[in-house]
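Asker: Structure of the sequence below:
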Amino acid sequence: MKSQFLIALVLVLLRSLMSCHGGVLLSTLPRTILVSASPQPGQVLKAGEDTMTVKWSFNQSVLTSQENETYKTIKATLCYAPVSQDDRAWRKTFNDLSKDKTCQFTIVEEPYAAADANNASARSFEWTIQKYVPTATYFVRAYAYDSDGIEKAYGQTTDEKKTADLFRIESISGRHASLEIAAGCFSAFALASLFGLFWAEKAKKK
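Answerer: Model prediction:
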């Protein structure tokens, strides 16, 4: 009984230490994923209107057979560039991916197709930029996950400093010409109704 208790206690302590240690560090991940996106550097896209194509494959020169077997899921994400993170703690970059807030928008997530010598795992996905994406400067990053949902590798469309090949997305303003026209017509109708009631009330008193 004592030995079982000690084993259980050790397991609890190990889990506690792992929890305190944090998540996977980006700096420790191999950059085995090759990622590209259709926006040109400096291009401005409209949220809720424009689309972008994201492509990814695997760098066969650095991908090991063990890594190839470990990857189970691929997720491409839209990430804030440093210029759009200044003074915004809710977008802050952390090397510890369990705390990182750089990549908040999922573009696509799908099962990993094992890479082979012909790079048959190369994939592309066309994404309509969602209306909720805020105005900012972005890049695209992809992660490979194992069966436990832990990050095992990554790749991105920009350099290590995240200053190259960036593009901008502008969110919808929430105001459209049709809405403004409708609002104007409603206001005019309300004003006319008010005057009509006023004159009707005045005529009734006479």
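Asker: Could you use CA atoms for every contact and neighbour count after this?
Answerer: Noted.
Asker: Now do the end-to-end distance for stretch 83-96.
Answerer: Its start and end residues considered, stretch 83-96 measures 20 Å (Cα to Cα, to the nearest Å).
Asker: for stretch 123-136, same thing?
Answerer: OK, stretch 123-136 end separation, Cα to Cα: 26 Å.
Asker: And stretch 87-105, by the same measure?
Answerer: Rule used - Cα to Cα; the end-to-end distance of stretch 87-105 is 20 Å.
Asker: neighbouring contacts of it?
Answerer: Residues outside stretch 87-105 that contact it (Cα atoms under 8 Å, 6 or more residues apart in numbering): 22-27, 77-81, 85, 133, 141.
Asker: and which of the residues you listed is nearest K161?
Answerer: Of all these, A81 has the smallest distance to K161: 9.4 Å, by Cα to Cα.
Asker: What sits closest to the closest one if chain neighbours are left out?
Answerer: Y138 (5.0 Å; Cα to Cα, 6 or more residues apart in numbering).
Asker: Contacts only, for that neighbour.
Answerer: 78-81, 166-169.
Asker: In strands, which of those appear?
Answerer: 78-80, 167-169 (DSSP state E).
Asker: Sequence B follows; please return its structure for comparison with A:
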Amino acid sequence: MAGRGGILLASLLILSCFADTSFGIVHFSSLKRTLVVTASPKTGQVLKAGDDKFTVTWGLNKTFPAGTDSAYKTIKLKLCYSPISQVERPWRKTEDELSRDKTCQFNIVTKPYSAANQSYEWIVEREVTLGTYFVRAYAYDSADAEVAFGQTTDAAKKTNLFDIIAISGRHTSLDIASICFSAFSILALIGFFWAEKRKGKSSK
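Answerer: Below is the predicted model:
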């Protein structure tokens, strides 16, 4: 019976592995870091959402053997939170299972894969929140599953980090419009009282 139990357990483990594969479950720990990714912001540089821009460059690490990238079809660049910007923020939590991972929430660009180095200039989107960031690139296969990655920081995600200041939510044009509307309302009110006062004098 013990032998049958061991066989059953082994069978379940094998089926579990096949289930993960068939349902497209990918773990970050299973990916090889085969891409070299750099970004133009200097360490500690502060960028403003909605205004500033930076350049990202990526390509295959040439130290890997030929054919390493044979399954790569697409590259997706993402802006990712550093650990310091994830503290006490479970909605930004890092998970090994990529379908549940919240580290990289902002898409920069999606491009067909090329073995040659490529670059892209990105204007920081207005929706980007206040935080400290790095850039990560994922390589996807024909089934749109992650098969490799590269990032601008080290494995501990502590180097080559930069900051982004979130947009305040108010714009000069809106402030001017608000001031003009308030001034018009005051003038209209004064005009109304003046007209009523004049009308009162005329009736007397």
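Asker: how about the ones in strands among the contacts of Y138 of structure 1 in a markdown table, adding neighbour count and distance to V62 of structure 1?
Answerer: Shown next, in a markdown table, are these (neighbours: other Cα atoms under 10 Å; distance: Cα to Cα, whole Å):
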| residue | neighbour count | distance to V62 of structure 1 |
| --- | --- | --- |
| L78 | 20 | 25 |
| C79 | 22 | 24 |
| Y80 | 24 | 27 |
| F167 | 20 | 28 |
| R168 | 21 | 31 |
| I169 | 19 | 33 |
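Asker: Now do the helices in structure 1.
Answerer: Taking DSSP state H, the helices of structure 1 run over residues 2-21, 65-70, 177-205.
Asker: Looking at the ones you listed, which is nearest to L34 of structure 1?
Answerer: helix 65-70 (14.3 Å).
Asker: contacting residues around that closest one?
Answerer: Against helix 65-70 of structure 1 from outside (Cα under 8 Å, 6+ apart): 114-115, 145-147, 152.
Asker: who wins for neighbours among these?
Answerer: K152 (22 neighbours; other Cα atoms under 10 Å).
Asker: Translate that residue into the numbering of structure 2.
Answerer: Using TM-score structural alignment as the criterion, K152 of structure 1 maps onto V147 of structure 2.
Asker: Which two of the contacts of stretch 87-105 of structure 1 have the greatest separation?
Answerer: Spatial extent of these (Cα to Cα) is set by the pair G22 and V133 at 28.1 Å.
Asker: Who has more neighbours out of the two?
Answerer: More neighbours surround V133 than the other of G22 of structure 1 and V133, with 17 against 12 (other Cα under 10 Å).
Asker: residue in structure 2 matching that one?
Answerer: Taking TM-score structural alignment, the alignment pairs V133 of structure 1 with V128 from structure 2.
Asker: At the geometric centre of structure 1, which residue sits there?
Answerer: F105 (1.8 Å; Cα atoms, centre = their mean).
Asker: Please report the distance of it from I181 of structure 1.
Answerer: Distance from F105 of structure 1 to I181 of structure 1, by Cα to Cα: 34 Å.
Asker: Repeat that for D86 of structure 1.
Answerer: D86 of structure 1 is 38 Å from I181 of structure 1, by Cα to Cα.
Asker: picking up where we left off before, and of the contacts of helix 65-70 of structure 1, the nearest to K202 of structure 1?
Answerer: Of these, the one sitting nearest to K202 of structure 1 (Cα to Cα) turns out to be Y145, at 76.0 Å.
Asker: neighbours around the nearest residue to the closest one once chain neighbours are set aside, how many?
Answerer: Of all residues not flanking Y145 of structure 1 in the chain, E151 sits nearest, at 4.5 Å (Cα to Cα, 6+ apart). A count of nearby residues for E151 of structure 1, using other Cα under 10 Å, gives 21.
Asker: again with the one 4 residues further on
Answerer: Using other Cα under 10 Å, G155 of structure 1 is surrounded by 24 other residues.
Asker: from memory it sits against R141, does it?
Answerer: Yes: G155 of structure 1 lies in contact with R141 (Cα atoms under 8 Å); the separation is 5.7 Å.
Asker: Show me whatever sits in contact with both of these two.
Answerer: V35.
Asker: quick one: contacts for K131 of structure 1?
Answerer: Taking Cα under 8 Å, 6+ apart, one finds 47-48, 171-172 in contact with K131 of structure 1.
Asker: Of those residues, keep whichever come out buried.
Answerer: Listed as buried from the contacts of K131 of structure 1 are 47, 171-172; burial here means 16 or more other Cα atoms under 10 Å.
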